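> All I have is the shape, not the residue letters:
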């Protein structure tokens, strides 16, 4: 299968697209086939794979690196947060975390894979890695997040209003005071990955995530749901609650 052709990860935030055939406007279908990861030894310093690379599937139990020494991870190295996709691919814990993140985004119908329309540009993407710890300093989980490079979004083209109203603290304190005076029960809740549920009204295209391979040259992701770091993501969540 083919691999990613464009620079997906680096110190600079880049988002150059390629002009190809128009895309389909249909929503993403449920995940039909597992996306593919490229082995670490087949990646260059920017995390871009060569076309001769042998693919590694997200669904595998461990990433096949070709060198078993890469999988002998001591506690110190395992707890260190990777600084690049290529580095993360050396550790099965991060490989599994990226797999789950991609599956969750596809199950949420966050995007559909299409060809980039002529005259459009695709925003770049990057993986962010974070080790979550328990109160006793033991590792709770390995968390990954796929973010979009929003610094190349153009106002009026792929975003408009970005503000989202929030409750002032004085109102929150007043509400809590009323609850206390009237001896009411108070409940709270948390929405898991809240920002990922907002619907986008703008036409936004995103480069394939680092390591993501659909075997379609020129393919990009057309976003249907908001994603982390998009300028309008908080506002999309606000409108969803109305």
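Nice, thanks for sending it over. All figures in this text were calculated on a predicted structure; none of them were measured in a lab.
> contacts and neighbour counts: CA atoms only from here.
Noted.
> which residues in the protein form helices?
Here the chain has its helices, by DSSP state H, at 75-78, 85-88, 92-107, 169-182, 233-241.
> Could you look over the ones you listed and pick the most buried one?
Ranked by mean neighbour count under mean count of other C-alpha atoms under 10 Å, the helices of the chain are led by helix 85-88, which reaches a mean of 22.
> how about the helices of the chain, which one is nearest residue 134?
helix 75-78 (15.4 Å; C-alpha to C-alpha).
> Comparison target below:
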């Protein structure tokens, strides 16, 4: 009736440290992913990223979700706890956002080009 994709079974051994978990429960079963989650949580606390506040009666709780990715980093994996922002209202649930998406070398390049063109 619908789309069907048969399961593929691998004949060779799988390195569980090289698989991205599909849930936090699955990640907690692997020591390296559990450590990565702990490091992410500690970074959020250390950077004062959020604070607990009483929930006003007319508001809903904004959920969060763990995102797991294998990346080319010294540790080899990244776990991020992200807010489900599609439920947020500016000025009520948050007042500012910040996400560094540009590298300092890119800024220097753009400024150099701007200076060369007066």
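Everything's here; your move. These numbers were taken from a predicted model, which means no experiment stands behind them.
> Post the TM-score for the overlay when you can.
The TM-score (TM-score structural alignment, normalised by the length of structure 2) is 0.63; 98 aligned residues with a C-alpha RMSD of 3.6 Å.
> one step back: distance to residue 146 of structure 1 for the helices of structure 1 - can I get that in a markdown table?
Shown next, in a markdown table, are the helices of structure 1 (distance: least, C-alpha to C-alpha, whole Å):
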| stretch | distance to residue 146 of structure 1 |
| --- | --- |
| helix 75-78 | 20 |
| helix 85-88 | 11 |
| helix 92-107 | 8 |
| helix 169-182 | 31 |
| helix 233-241 | 14 |
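> now what about stretch 66-77 of structure 2, what contacts it?
18-24, 33, 36, 78-82 (C-alpha atoms under 8 Å, 6 or more residues apart in numbering).
> Let's see the distance spanning that stretch from one end to the other.
Stretch 66-77 of structure 2 stretches 13 Å from its first residue to its last (C-alpha to C-alpha, to the nearest Å).
> do stretch 72-92 of structure 2 as well
One end of stretch 72-92 of structure 2 sits 37 Å from the other (C-alpha to C-alpha).
> so can I have a markdown table of the contacts of stretch 66-77 of structure 2 showing distance to residue 42 of structure 2?
Output for these, formatted as a markdown table (distance: C-alpha to C-alpha, whole Å):
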| residue | distance to residue 42 of structure 2 |
| --- | --- |
| 18 | 23 |
| 19 | 23 |
| 20 | 21 |
| 21 | 20 |
| 22 | 22 |
| 23 | 20 |
| 24 | 16 |
| 33 | 14 |
| 36 | 10 |
| 78 | 14 |
| 79 | 12 |
| 80 | 11 |
| 81 | 11 |
| 82 | 14 |
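> Highest neighbour count among the residues you listed?
When these are compared by neighbour count (other C-alpha atoms under 10 Å), residue 79 ends up highest, at 24 neighbours.
> Quickly note the distance from residue 74 of structure 2 to residue 36 of structure 2.
12 Å.
> Now do the shared contacts for the two.
With C-alpha under 8 Å, 6+ apart as the test, residue 74 of structure 2 and residue 36 reach no residue in common.
> Apart from its neighbours in sequence, what residue is nearest the aligned partner of residue 83 of structure 1 in structure 2?
Superposed on structure 2 with TM-score structural alignment, residue 83 of structure 1 falls opposite residue 22. Excluding its sequence neighbours, the residue lying closest to residue 22 of structure 2 (C-alpha to C-alpha, 6 or more residues apart in numbering) is residue 68, at 7.6 Å.
> Please determine how far that neighbour is located from residue 102 of structure 2.
Between residue 68 of structure 2 and residue 102 of structure 2 the computed distance is 23 Å (C-alpha to C-alpha).
> The two: who's more crowded?
More crowded of residue 68 of structure 2 and residue 102, by other C-alpha under 10 Å: residue 68, with 21 against 8.
> How many residues are close by residue 141 of structure 1?
15.
> what does it align to in structure 2?
Checking TM-score structural alignment: residue 141 of structure 1 goes with residue 76.
> next one: residue 158 of structure 1
Using TM-score structural alignment, residue 158 of structure 1 lines up with residue 93 in structure 2.
> does residue 126 of structure 1 really touch residue 148, like I thought?
Yes: between residue 126 of structure 1 and residue 148 a contact is recorded at 6.6 Å, counting by C-alpha atoms under 8 Å.
> Compare the two (neighbour count), which wins?
Comparing residue 126 of structure 1 with residue 148 by other C-alpha under 10 Å, the one with more neighbours is residue 148, at 24 against 20.
> Quick check: the gap between the nearest residue to that one once chain neighbours are set aside and residue 117 of structure 1.
Spatially, and ignoring its direct neighbours in sequence, residue 148 of structure 1 is nearest to residue 125 (4.6 Å; C-alpha to C-alpha, 6+ apart). Taking C-alpha to C-alpha as the measure, residue 125 of structure 1 falls 18 Å from residue 117 of structure 1.
> Who has more neighbours out of those two?
Legend: neighbour count by other C-alpha under 10 Å for residue 125 of structure 1 and residue 117, higher for residue 125 (23 against 20).
> can you tell me how far the more buried one sits from residue 221 of structure 1?
According to C-alpha to C-alpha, residue 125 of structure 1 stands 11 Å off from residue 221 of structure 1.
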